[in-house]
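> Sequence and predicted structure below; questions after.
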Amino acid sequence: MKPSSLSRRATLRELSRWAALLAAQRVAAAPDLSLPRQDRPHFDADPFTLGVASGQPRPDSVILWTRLAPQPMAPLGGMPRALVPLQWQVADDEHFARVRRSGIVWADPAQAHSVRVRADGLVPGRVWFYRFLAGDAVSPVGRTRTAPAEDAPVDRLRLVLASCQHYEQGWFIAQREIATQDIDLVLFVGDYIYDNPSPRRLRVRTHETGQHPSGQAFTLQQFRCRHAHYKLDPDLQAAHRAHPWLLAWDDHEVRNDYAGLRGDDDFDLPPEAFVQVRAAAYQAYFEHQPLALDQAPGPGGMRMHDRFAWGRLAELWTLDGRQYRDAQACNADGRYNGHMRWNCDARDDPHRTLLGTAQRQWLEQGLAASPRRWKLVGQSTQMSSWGVPMPGGRRLVFTDGWDGYAQERAALLGFIGERRIDNVVMLGGDVHRHVAARLRPRPNDPASPVVASEFVATSLTSSGMPESTMSLIRRANPDILHARSDVRGYMQLEVTERSLHCIARATDFPVLPHSRMSTLASFHVEAGRPGPQVG
C-alpha cells in the first residue's frame, strides 16, 4: 500500500517537530571568546595523539585538521575548559625551510579542542606539507596536495576508494598500504566508525585496547571516545598524514540503517531520543574529520554532499544517502532497519527517495552541466541490483539499499541516459564486497541501455556474507560482472582522458596484523563506452 497524502503530511509534521530539537544541539563554529585562554599552553603529554589530517583539496586551498587530546579517552581529551591557540604552517618541504602559509587558530572546548583550517592562497596542482604547533609541542608532519586549476589539462587522477572499517573486526593493514600508495586522494564512502560493538564471534582485536570503549555509543562523550579510539590506530593515522581525504558517510557513524530522523531499532529509542543521539554523532563526526567550517552541524542537520573538480579531466560528487531518505519500505510501525523482503510493493512507490529531492536535483543539474571528461559519484552503497528471484516473478531484495528505492534509481539512471551524459561512474561501499557492474535504468534487462559504470569497494575490515550466497547473487544479476564478499580491502582507480582503470586490492577475512594484500581483479572503462570491462 502506498502511504496516503494525509500520512505523509503527518510524517512531515513529526519530522519538523523532531528537527526543532536539533537547534538545542548546535555548537557554533566560532569560538566563545568569553572563555578563559591558555596563551602559553604547557603539556605533560603529547597533545597530538590523534594525528593530523587534510581534506577537500581545491585548486587554491585544502582543509587541515587536528585535535588536542593528551588523554584522548578522557573528557575533553584531558584538556582544560579553555581556549588554546595553535599555530598552523604550510610549507614547500617536509623540513619547513620555506613556509608559504601560516596562522593562528583557537582550539575550542565546545568542539573538543579540534580545529580545522582552510589553508588558502596556495598554488594549484602540487604537493604541500603541513603541521601544527601548540606551546612547545609540534604535531606530526602531514602531506597533502591542491587540486589542479579547474580549466587545466590533466593527465590523470589517482584515487583510493574505501569504506567500512570496524575496529574490532580486524587490523587496518589496508590503511597501512594506502599510506604508501602514489595517489592524489582517498575517497572514503562511509562507516568510518561503527557505533555498535561487534558480535563476540567476529572480534579479532580482542585485547583491551582492541575493543570499543563503552560498547554502544549514545552520548557525545561516547561518540568522541569512539572516534578517538579509531584515530589512535597508527595505520589509519598514516593514511591521513599521507593523502587528502574526501568523505561521505553512511549509517554506522550514527546507527545501523537509520533513515533521516528515525532509527535505533536495537534499543527502541523513541524518535525524540534518537534525534539527540544523531545530533551527538554528527557533532563528534565533525570534530574528527577534515571538513569545512560551513559544514558544522546545526538545526537542519549537517551538510555532507559536495562537488570537487580535478582540472578538465574529472568532476567528483560526494552524496549523503542517510540524512534525507525515507524510511525503508514495508517495515512494521516504528521500525526503521533494512530487511530482506520479497512481497514489498511499497518499494516501487515513485515518491520514495534515498537522496532527497533537492540533493538528487542538485546532482542531476551538476552532471548535465559538467564540461569535464569523467563524472565520478561517491555515495555510500551499491547501486546495481543484487536481489534474487522468488516464486511468482518477485525478487528478494534488501530494502536499505538502492533496491529498496528502485524508482528513484531508475529515474536517476534514466536522466543520465536521456541527457546522453557520458562517462558517469558510481563509486560505493557499505555492502562489504568488491563489485564491478553495469548500470541500466532497468536492471539486468538487455533491452535497457547501459548508461553508467559502477565500482564498489569491499570493507576494510568488516565481515561479509558467505561466498555461497554471493554466488547466487551473481547468477541472478547478469549486470554484475564481478562480486566477491569473502575478502577485505579497497579499490585503486586511475583516470585518464581515454579510460578509467580499477584495481581491487584484497586480503582474506579476518584481517590480522601479518595479513598481506594482493590484487584480486582489475577492470577498465573506456571513455564513451559505459560499463566496466575485465582487465
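Yep, that arrived.
> use CA for all of it now, contacts and neighbours both
Fine.
> helix or strand for the residue nearest to residue 184 when sequence neighbours are not counted, which one?
Of all residues beyond its chain neighbours, the one nearest residue 184 is residue 158 (5.3 Å), with distances taken as C-alpha to C-alpha, 6 or more residues apart in numbering. Using DSSP states H and E, residue 158 sits within strand 157-162.
> gap between that strand and the chain center?
Between the mean C-alpha point of strand 157-162 and the mean C-alpha point of its chain there is a distance of 13 Å (C-alpha atoms, centre = their mean, to the nearest Å).
> following it, which helix or strand comes up?
The element immediately downstream of strand 157-162 (helix or strand, assigned by DSSP H and E) is helix 173-180.
> helices or strands up against that next one?
Contacts defined by 3 or more C-alpha pairs under 8 Å, 6 or more residues apart in numbering; DSSP states H and E place helix 173-180 against helix 234-242.
> the inter-axis angle of the helix it packs on versus helix 173-180?
Going by axes from the mean of the first three to the mean of the last three C-alpha atoms, to 10 degrees, helix 234-242 is angled at 30 degrees with respect to helix 173-180.
> and helix 234-242, what does it pack onto?
Contacts of helix 234-242 with other secondary structure elements, assessed using 3+ C-alpha pairs under 8 Å, 6+ apart, are made with strand 52-55, strand 142-145, helix 173-180.
> ok, second structure coming up, stack it against the first:
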Amino acid sequence: MQTNASRRAFLSALAAGTGGLVLGGSALPQLPQGLPSRALRQDPFALGIASGDPTPDGVVLWTRLALDPTSPDGLGGMPSRPVDLQWQVAADEGFSSVVKSGTVTARPSSAHSVHVEVDGLGPGREYFYRFRADGHLSDTGRTRTAPTAMSPLRFVVAACAHWEHGYYTAYRRIAEQEPELVVHLGDYIYEYQPQGYTALGGAVREHAGNKCQTLADYRVRHAQYKTDRDLQAAHLAAPWLVAFDDHEIENNWAGPVSSTDAPGFQERRAYAFQAYYENMPLRRASVPDGASIRINRRVQWGPMAEFHLLDTRQFRDDQACEDGDRSGCDERLDSGRTILGAAQHRWLLDGLTASQARWNLIGQQVLMAQRDYRSGPGTELNMDSWDGYPAERARLLEGIRGSGAANPVVLTGDAHMHHAADLKPDFDDPDSPKVAVELVTSSISSDGDGYRDQARVAELLRENPHISYIDQRRGFIVCRLSEEEMRAEFRTLDYISRRGAPAKVSARFTVPTGHAQLNA
C-alpha cells in the first residue's frame, strides 16, 4: 500500500512536469548487446505512457515510440524496424518491489505502439509501471486494479479537447485530483485542418499536418496531442476508460454516412479506427476489423460499480432533417430510428438486468436529456443528440426502469457545457417518472475560455425544468461513490487561453442510493 509520503512525492513530480520519473530502484532487464549502430539516439517516449481497462487481476499498459512526433508520414521519425521494449510493474514508485516484467515488440506496422495486457496482479491495489527502450527510460505511471470487495470509488469524467482552442490545464488539474479512474467520453482529438474550427478568442496553438483523411494524418494528429505534458500527466495519474465520439473520425458522422458526403468514407473510418487503437490503452478485444471496432464494453469495479460504455456513432441512423437544430422535424419522431443499433440496445439492457452492482454507470457521448434551445413557444433541438432519436430514448429509459438495475447514472460528453439533469421517458409530461440521472461534462478545451451568460442559462433552465445546472466554462466532473450516495462536483476553469487556471467547484450534487434524482 502506498504511503501518504510516497503519494505526495509522486504528485510533486507531476506538478513539476517530470511525470513522476523515477530512475532508482530495481534495474530493468538487460538490453540486447551488439547493436550500437541501430540504437535509438534520443528519447523515444515523447508521447508518454498510459494504462486502462483495469480488471481485478490486471490492466492494459500502453506506449507509442516517437522520435519526431509530427513527422508527416505518421511514423514518428522511427526507424523502419521493430524495437523491443522492456516493461515493469511494481508495488512502489521506487521499483524496489517489482511484481511483473517482460518484453514487448513495437512494430512499424502499428506505428511502434504497444499494448501490454498484464495479469496476475492483486485486486484493488495501486501499482507503478514504466518502459525502457534502447537504454531510454519512460516516465513512471500509476495505475490500479479493480477491487473485488465493496469499496468507495473516486473517478473523473472528461471529454472534448481541441488542441487549437486552449491549453490542457484541465488535464493537469485532473491529475492533481488523484482519481482512481478517469472516464473519457470522446473527442480526444479533432480532425480539422489548421484553423478549420475556430473558437471565440482565436487559436492559442495550431494543428500540425492536414485535415485528417489518411492513416498518416490520423497518426500525426494523435501524436501531436499526446506530446502535451498536461495530458500525459492525467494518463500517468490513473487508468483510463475511453470511448470515441465523432471528431476522432469526422464531425457528426453517423454509421456509414459521412457528414460531408465525402467519397471513400469507409476507408477513412478504417484509418481513423486503426490510429485510435494504436494510441489508446485498449485491450485486444478492441483491435479494429477494417472499418469497424468494438468500443462498447463493460468494466466492473467490484460490487460498487459497473461501467457500461456505449458507442453512439457506428450503429446510428443518419441525423434527421439534414442534421439541423430546428423545430418541426417530424422525421426525428420515426419510431424505428436508432442511435445505438438494435444489438447494442439489447446488450445494454441485458447487462443492466444482470448487474449486481450498487451503481450502474452508463458512459456515452451525446446529451440524452431533452434540451430545448428556444425560449417561449415551440422547440429547437439538436438532431445529433438523443433529441434526434426520441422514440428509442423513451424505449431505453423504460427498459432501464424495468431492468431493476440499481442506481443508473448516465455519464455524457460532447456538449461543451456542464449539465446535471433528471432523465424520464417523456420530458413533456410533468408526471413522467424519473428513471436515472445524467451528468454531462463540459470540455477540456473545446470552444475556448467559455463564458458566464447567466441570463441565457436562466432561459435554458426555464425551458428545461428537468435540467438543474448548466455552465458554459471548461472543466470536468469529480465523482465519489459510496454505498449510500454518489457525490458529483462540477469543476470549472475561468480561462484556458493561458496556462495556470485553478479548477474551482462550481456546483455539487448528490444522488442518494435508491433515488433516481439530483439533490443540490
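Okay, I see it. Bear in mind that the values here come from a model prediction, so they are computed numbers and not experimental data.
> TM-score for these two?
In this superposition the chains share a TM-score of 0.89, using TM-score structural alignment, normalised by the length of the second structure; 479 aligned residues with a C-alpha RMSD of 1.8 Å.
> And for the counterpart of residue 438 of the first structure in the second structure, the neighbour number?
Residue 438 of the first structure maps onto residue 422 of the second structure when the alignment is built from TM-score structural alignment. Residues contacting residue 422 of the second structure under the criterion other C-alpha atoms under 10 Å number 24.
> name the element residue 422 of the second structure belongs to?
Residue 422 of the second structure belongs to strand 418-423 when assigned by DSSP H and E.
> Tell me which other helices or strands that strand touches.
Using 3+ C-alpha pairs under 8 Å, 6+ apart: strand 418-423 of the second structure touches strand 436-440, strand 467-471.
> Would you mind giving those strands as JSON lines with mean neighbour count added?
Compiled in JSON lines, those are given as follows (neighbours: other C-alpha atoms under 10 Å):
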{"stretch": "strand 436-440", "mean neighbour count": "27"}
{"stretch": "strand 467-471", "mean neighbour count": "21"}
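> Using CSV, please lay out the ones you listed together with distance to residue 137 of the second structure.
Putting those into CSV (distance: least, C-alpha to C-alpha, whole Å) gives the following:
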stretch, distance to residue 137 of the second structure
strand 436-440, 38
strand 467-471, 42
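> do you know which of these lies nearest residue 60 of the second structure?
Of all those, it is strand 436-440 that lies closest to residue 60 of the second structure, at 26.7 Å by C-alpha to C-alpha.
> Measure how far the closest one is from the centre of its chain, please.
Relative to its chain's centre, strand 436-440 of the second structure lies at 16 Å (C-alpha atoms, centre = their mean).
> circling back: any idea which of the helices and strands packed on helix 234-242 of the first structure gets closest to residue 310 of the first structure?
Nearest of those (C-alpha to C-alpha): strand 142-145, 11.7 Å.
> what's next to that closest one, contact-wise?
Contact partners of strand 142-145 of the first structure, identified using C-alpha atoms under 8 Å, 6 or more residues apart in numbering, comprise 52-54, 57, 62, 125-131, 184, 240-244.
> pretty sure residue 295 of the first structure is in contact with residue 302, am I right?
Yes. In this structure, residue 295 of the first structure is within contact of residue 302 by C-alpha atoms under 8 Å, at 5.9 Å.
> Which of those two has more residues huddled nearby?
residue 302 (17 against 14).
> what's the spacing between whatever residue of the second structure lines up with the residue nearest to residue 184 of the first structure and residue 204 of the second structure?
When the second structure is aligned by TM-score structural alignment, the residue opposite residue 158 of the first structure is residue 154. Spatial separation of residue 154 of the second structure from residue 204 of the second structure under the definition C-alpha to C-alpha, to the nearest Å is 32 Å.
> What residues does residue 44 of the first structure make contact with?
residue 70.
> one more time with 10 Å
With contacts taken as C-alpha atoms under 10 Å, 6 or more residues apart in numbering, residue 44 of the first structure has the following neighbours: 70, 137.
> for the equivalent of it over in the second structure, helix, strand, or coil?
Residue pairing (TM-score structural alignment): residue 44 of the first structure is matched to residue 41 of the second structure. Three-state assignment for residue 41 of the second structure (DSSP: H, G, I helix; E, B strand; the rest coil): coil.
> what do you get for residue 368 of the first structure?
Secondary structure state of residue 368 of the first structure, per three-state DSSP, is helix.
> what's the matching residue for it over in the second structure?
Under the alignment by TM-score structural alignment, residue 368 of the first structure pairs with residue 353 in the second structure.
> Now do its match against residue 408 of the second structure, distance only.
With the distance defined as C-alpha to C-alpha, residue 353 of the second structure ends up 11 Å from residue 408 of the second structure.
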